[in-house]
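Colleague: Sequence plus predicted model, see below.
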Amino acid sequence: MNQIFLISWNVRGLNKQEKKAAVRRIISKSGARICFLQETKLCSVDIRSIRQINGYASNMKWISSPSAGSAGGLISPWDPMVFDCNDSIVNDSYICLIGNLNYKDFSSSCVLVNVYASNGPSERKVVFNNLQEDLSQFSKPIIMGGDFNITQSPLEKLGSHPKKGEMQIFSDFIDSLCLIDLPLKGGTYTWSNFREKPSMSRLDRFLISPEILGIWPDLIQSALHKNISDHNPIVLSMVTQDWGPKPFRWFDVWTKDKDLMASIGSICSVNKGRGICSML
């Protein structure tokens, strides 16, 4: 079973009530407690807007970056029970939330980054450089998601010529921050122009620090079905699998521990009356 805790989505505008309602349905159905929304096209965001687009708005906190007219705009709502934010960086192209992530009995300080990179190559390069510089001041693992407006390899593009120089800049940016791009489940591309001769690309993704995967090794990223946007929502979730009782392993090196027999005796004494499997 997949347990979704983060969703990223280029919604292509939230000015219409039916659009907000559709976004709310998707977020509520996913159960995501942290959201990265891009291209909101909202000049201002208040609690009423958050309630209209998020199914858990009663206790949600959020930070937004306003659009420039009808272009851009970012919103990052989160459940304070899942993420405790103590600092932030906000500009036109990204929102960085610095704090502590608490999920599934694990806790980790980290930076959550909501990205909406420019479609122009030179502007996009500036975004990556600025983001790299801002993140360099924090020695914390990163969960980054959003619309990067560029693919990482020619295999992520269909219907148009790949731009190898621009892809290399993106790959270098990912490597500079030591981030991992998990395989995408549920599809190959995350954007389509919906034309007779289609052009499709994987523009949206999550990028994750190895330390996060060390804590939550079952993380996957998946594409949901397109709904009200030409971009797929991308979700970060954990796969929980019940494989039955866990096997017990014996390591010979334990016999070299002078306290081994005392530990075994203590365990047997405390668990007196229980079966050997329970004690192991």
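Modeller: Received the coordinates, thanks. It should be emphasised that the depicted structure is a prediction, and the values quoted were computed from it without experimental measurement.

Colleague: From now on I want contacts and neighbour counts done on CA atoms only, so please keep to that.
Modeller: OK.

Colleague: Show me the helices in the chain, by range?
Modeller: 17-30, 47-53, 121-135, 164-176, 210-215, 260-270, 276-279 (DSSP state H).

Colleague: can you put the ones you listed in JSON lines and add mean neighbour count and distance to Ser109?
Modeller: Shown next, in JSON lines, are the helices of the chain (neighbours: other CA atoms under 10 Å; distance: least, CA to CA, whole Å):
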{"stretch": "helix 17-30", "mean neighbour count": "17", "distance to Ser109": "24"}
{"stretch": "helix 47-53", "mean neighbour count": "17", "distance to Ser109": "25"}
{"stretch": "helix 121-135", "mean neighbour count": "16", "distance to Ser109": "14"}
{"stretch": "helix 164-176", "mean neighbour count": "15", "distance to Ser109": "20"}
{"stretch": "helix 210-215", "mean neighbour count": "14", "distance to Ser109": "10"}
{"stretch": "helix 260-270", "mean neighbour count": "12", "distance to Ser109": "34"}
{"stretch": "helix 276-279", "mean neighbour count": "10", "distance to Ser109": "34"}
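
Colleague: Switch those helices over to CSV; also include distance to Met81.
Modeller: Listed next are the helices of the chain as CSV, based on distance: least, CA to CA, whole Å:
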stretch, distance to Met81
helix 17-30, 17
helix 47-53, 17
helix 121-135, 24
helix 164-176, 29
helix 210-215, 18
helix 260-270, 35
helix 276-279, 33
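
Colleague: So for Leu6, which of these sits nearest?
Modeller: helix 17-30 (8.8 Å; CA to CA).

Colleague: If you count contacts, what does the closest one end up packed against?
Modeller: Where contact means 3 or more CA pairs under 8 Å, 6 or more residues apart in numbering; DSSP states H and E, helix 17-30 is packed against helix 47-53.

Colleague: Try it again at 10 Å.
Modeller: strand 2-10, strand 34-38, helix 47-53 (3 or more CA pairs under 10 Å, 6 or more residues apart in numbering; DSSP states H and E).

Colleague: how close does Asn130 sit to Val90?
Modeller: Counting by CA to CA, to the nearest Å, the gap from Asn130 to Val90 is 12 Å.

Colleague: what residues are shared contacts of the two?
Modeller: Shared contacts of Asn130 and Val90 (CA atoms under 10 Å, 6 or more residues apart in numbering): none.

Colleague: just to revisit the earlier point, can you say which of the helices and strands packed on helix 17-30 is nearest to Lys256?
Modeller: strand 2-10 (41.7 Å).

Colleague: and that closest one with helix 17-30, angle?
Modeller: 150 degrees (axes from the mean of the first three to the mean of the last three CA atoms, to 10 degrees).

Colleague: next, the one to line up against it:
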Amino acid sequence: MRHSKLRKLWNGVQKLDKLITLDLCNFRDLIEISDLSRAPNLQKVDLSGCVSLRQLHPSVFTRPKLRELSLIGCKFLENRQRKDPIETTTVEVCYGIRQTVCDLEGIGLEVVLSQPVEDCEVGNCSLVPCSLASRGVVGNSIGYMLAGEQLPLAPGVSIPGTLVDKERGDAHHIIDIQEDLGMNFHGEGDEDVVRSMGGLGSRVKRRKIRDMVRDEQLDFLAIQETKLEVISDALVLALWGNNDCCWSYLPSVGNSGGILSIWNKVKASLVFTFIGDGFVGVCLDLLTENKRCFVINVYAKCSSRDKRTLWSNILMSKRGFGDGLWCIVGDFNSIRDSSERRGVNLSHRDDPSAEMRSFNEFVGDLDLFDMPLVGRMFTWFHPNGIAMSRLDRLLVSPLWLDSWGDSFVRVLDRDVSDHCPLVLRYCSVDWGPKPFRFNNFCLQSREFKDVIKVTWASQEFIGWMGFILKERLKGLKGVIKEWTVRNFGDAEGKKKRLTIEIAELDSKSEGLGLVDAEVVLRKKLFEELWILLRNMDALIFQRSRSRWIKEGDSNSRYFHNCVKARKRRNNLLALRTPSGWVEGPTLVREAVVSYFKNHFDNGRWHRPTLDGIVFPQLSANKVEDLTAIFTLEEIIIYIKVVKSPSNPNLILLKP
């Protein structure tokens, strides 16, 4: 009787001793459930989708074996209070319920109106375990839990149906419908049906996203391929997990595309949004840091023409709003190099290298950094396990990196999606003391060598040689730092002071002229200025470790970016071990020590030998012939053979 137009169930005269499950799912015209007192063995009542249901007989709540009652979508239900205890462990309710559902003895379940999460058509339902419910929780409660989690229930009580089981049940419902209609799905069994329920319409995906937001403590969430034409407030609140969020979205076209951006409204205030075909951009004021940033959520189509149009629109948006803190993240559906794709046949495409060049030009015109990935090389995986690509990426501006220091993109493990989630993290951990180093320009000073000798000889320590060396370098480091600050500190201020003094002498020379002492002073000032400029260039060069492109290029953006790029390359973000990735100084140190301890242990292990292998070798006669001294007869014979008109340049040197 699935999807029947039945309006009212029996009037209570039937004997229902064998009735265990009452499945009235999606009886949209059903308006009343009559007396069920003659069904003592009833364990489950599924009224989900009964959108017209208004009355539920009190006998429903008094069934002694009732374990599950589903009222999802019953938004017009008028409930009647009952004080009789029931043993229901799970009750699913809707926002439409405004009166007491039941009163559980020892638990006290009253009206439970939780965050809208689950399958109700209007998005106003959630599933709440009675064992965690408290009396008088009315309205928009935040502390909800979902069935399938570990719950502190009484011994022997279990919760029927996890989220995966419910998802599979929906798939089986679809299979039943298609069998009635004579339709066939492509694929085998119900796995493809479950897999086809993609986008944010899948409850499993919504659950995974909410868990990720909580575990990673996200401030901004960018979702692509929502496959939803309309996104409700209830859905966004369910994804974020609380009410402290704002959002902007681009609807899908049918079952294709769709973009959703959600951010923490406590930390960021929306200034304006700019939305185009394939992207959703927001301008946010960061409340805690007094900064303004632009974040663009991108989903590119597969068509090369659509991609070029998208790139052009994003580029115009960035140029129109100007430089600042920019972050562009999403599924670009493009690669920058052939190494970013594996197991994909590109021969059917027009010119894959042309698209790579166009995409690289787009990234270069944006003047943004393509953040490297930590954890994996690829972000998209085909179900066949062979094809994989790096389609998702995160681009940030130089000012973004300056504002938040060391940052990296961590690739999380994928589960229900064919794309891996990307998380932008900031690393500000202390790795301990810095290694001993000093700037090369210090060697240009004549007194630097004397400072080193005097300091090294004046230090005396007692202990083993490694300790003495460490303490001497530690003391020498402090002396060099003080000497550098005293002689080369405040370089910009010294340069400005020298420039002003030279300009004053130049002005005086144009009028009255300079005396001999002033000429010598002017020459000395020029010498100091030249040495100072050389030292400043040497400092930048040493930090960047890059070759000069042209003279006087030390103040260009290129070399400052080289300094930052080298710092990012040398930054140890995470370490991959046989048991997985580890982060943080403590765990990384432990992993390194453990590796080298096992590598250099004194354990016995089998070493390969060459015993029993026969190699080709010369005979004893040939060895003796090759090592013998040349005789006079051999030399004469050689001269007669070689000395000919064809070899006129033979020269013999006598001892």
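Modeller: Great, that's in hand. Please read these numbers as outputs of a predicted model, since none were measured by experiment.

Colleague: Minimum distance to Ser229 of the first structure: which of the helices and strands packed on helix 17-30 of the first structure has it?
Modeller: strand 2-10 (7.3 Å).

Colleague: Output the contacting helices and strands for the closest one.
Modeller: helix 17-30, strand 34-38, strand 74-78, strand 106-116, strand 142-147, strand 204-208, strand 219-223, strand 234-239.

Colleague: Dump these to CSV, plus distance to Lys125 of the first structure.
Modeller: CSV is the format used below for these (distance: least, CA to CA, whole Å):
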stretch, distance to Lys125 of the first structure
helix 17-30, 30
strand 34-38, 18
strand 74-78, 19
strand 106-116, 12
strand 142-147, 14
strand 204-208, 17
strand 219-223, 25
strand 234-239, 23
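
Colleague: Show me the one of the ones you listed that comes nearest Gln3 of the first structure.
Modeller: The nearest among those, by CA to CA, is strand 234-239 at 5.2 Å.

Colleague: how big is the offset of that closest one relative to the second structure?
Modeller: Strand 234-239 of the first structure, aligned to the second structure and superposed, deviates on average by 0.6 Å (mean CA distance after the TM-score superposition for the first structure).

Colleague: The second structure: matching residues for that strand?
Modeller: Aligned by TM-score structural alignment, strand 234-239 of the first structure corresponds to residues 422-427 of the second structure.

Colleague: repeat for stretch 215-222 of the first structure
Modeller: Against the second structure, stretch 215-222 of the first structure falls on residues 403-410 (TM-score structural alignment).

Colleague: And the contacts of that stretch?
Modeller: The contact list for stretch 403-410 of the second structure, computed with CA under 10 Å, 6+ apart, reads 289, 291, 325, 370-376, 393-394, 399-401, 420-429, 564, 567-568, 571, 573-574.

Colleague: re the thing from before, which of the helices and strands packed on helix 17-30 of the first structure sits closest to Leu155 of the first structure?
Modeller: Using CA to CA, those put strand 2-10 closest to Leu155 of the first structure, at 21.5 Å.

Colleague: What residues of that closest one count as buried?
Modeller: 4-10 (16 or more other CA atoms under 10 Å).

Colleague: Stretch 231-246 of the first structure now?
Modeller: Buried residues in stretch 231-246 of the first structure (16+ other CA under 10 Å): 231-238.

Colleague: Thr190 of the first structure maps to what in the second structure?
Modeller: In the second structure, Thr190 of the first structure lands on Thr379 (TM-score structural alignment).

Colleague: Asp418 is in contact with that match, correct?
Modeller: Yes - the pair Thr379 of the second structure / Asp418 is scored as a contact, 8.4 Å apart, by CA atoms under 10 Å.

Colleague: which neighbours do these two share?
Modeller: Counting by CA under 10 Å, 6+ apart, the residues touching both Thr379 of the second structure and Asp418 are Met388.

Colleague: With neighbour numbers in mind, choose between the two.
Modeller: With neighbours defined as other CA atoms under 10 Å, Thr379 of the second structure and Asp418 compare such that Thr379 has more, 23 against 13.

Colleague: who touches the more buried one in this structure?
Modeller: 331, 340, 373, 388-393, 411-414, 418-422.

Colleague: ok, now with 7 Å
Modeller: Taking CA atoms under 7 Å, 6 or more residues apart in numbering as the contact definition, Thr379 of the second structure lies against 389-392, 419-420.

Colleague: With Ile142 of the first structure instead?
Modeller: So Ile142 of the first structure contacts 110-112, 208-209 (CA under 7 Å, 6+ apart).

Colleague: wait, which of these is closest to Lys16 of the first structure?
Modeller: Leu112 (27.7 Å).

Colleague: Alignment lookup: the closest one to the second structure.
Modeller: In the second structure, the residue paired with Leu112 of the first structure according to TM-score structural alignment is Val295.

Colleague: got it, and Gly145 of the first structure?
Modeller: With TM-score structural alignment as the criterion, Gly145 of the first structure lines up with Val329 in the second structure.

Colleague: these two touch, right, that match and Asn297?
Modeller: Yes - using CA atoms under 7 Å, Val329 of the second structure is in contact with Asn297, at 5.4 Å.

Colleague: Which of these two has more residues huddled nearby?
Modeller: Neighbours per residue (other CA under 10 Å) separate Val329 of the second structure from Asn297, with Asn297 holding more: 26 against 22.

Colleague: Would you agree that one is in contact with Ala222?
Modeller: Yes - here Asn297 of the second structure reaches Ala222: they are 6.0 Å apart, a contact under CA under 7 Å.

Colleague: which residues are in contact with both of those two?
Modeller: With CA under 7 Å, 6+ apart, Asn297 of the second structure and Ala222 have common neighbours Ser261.
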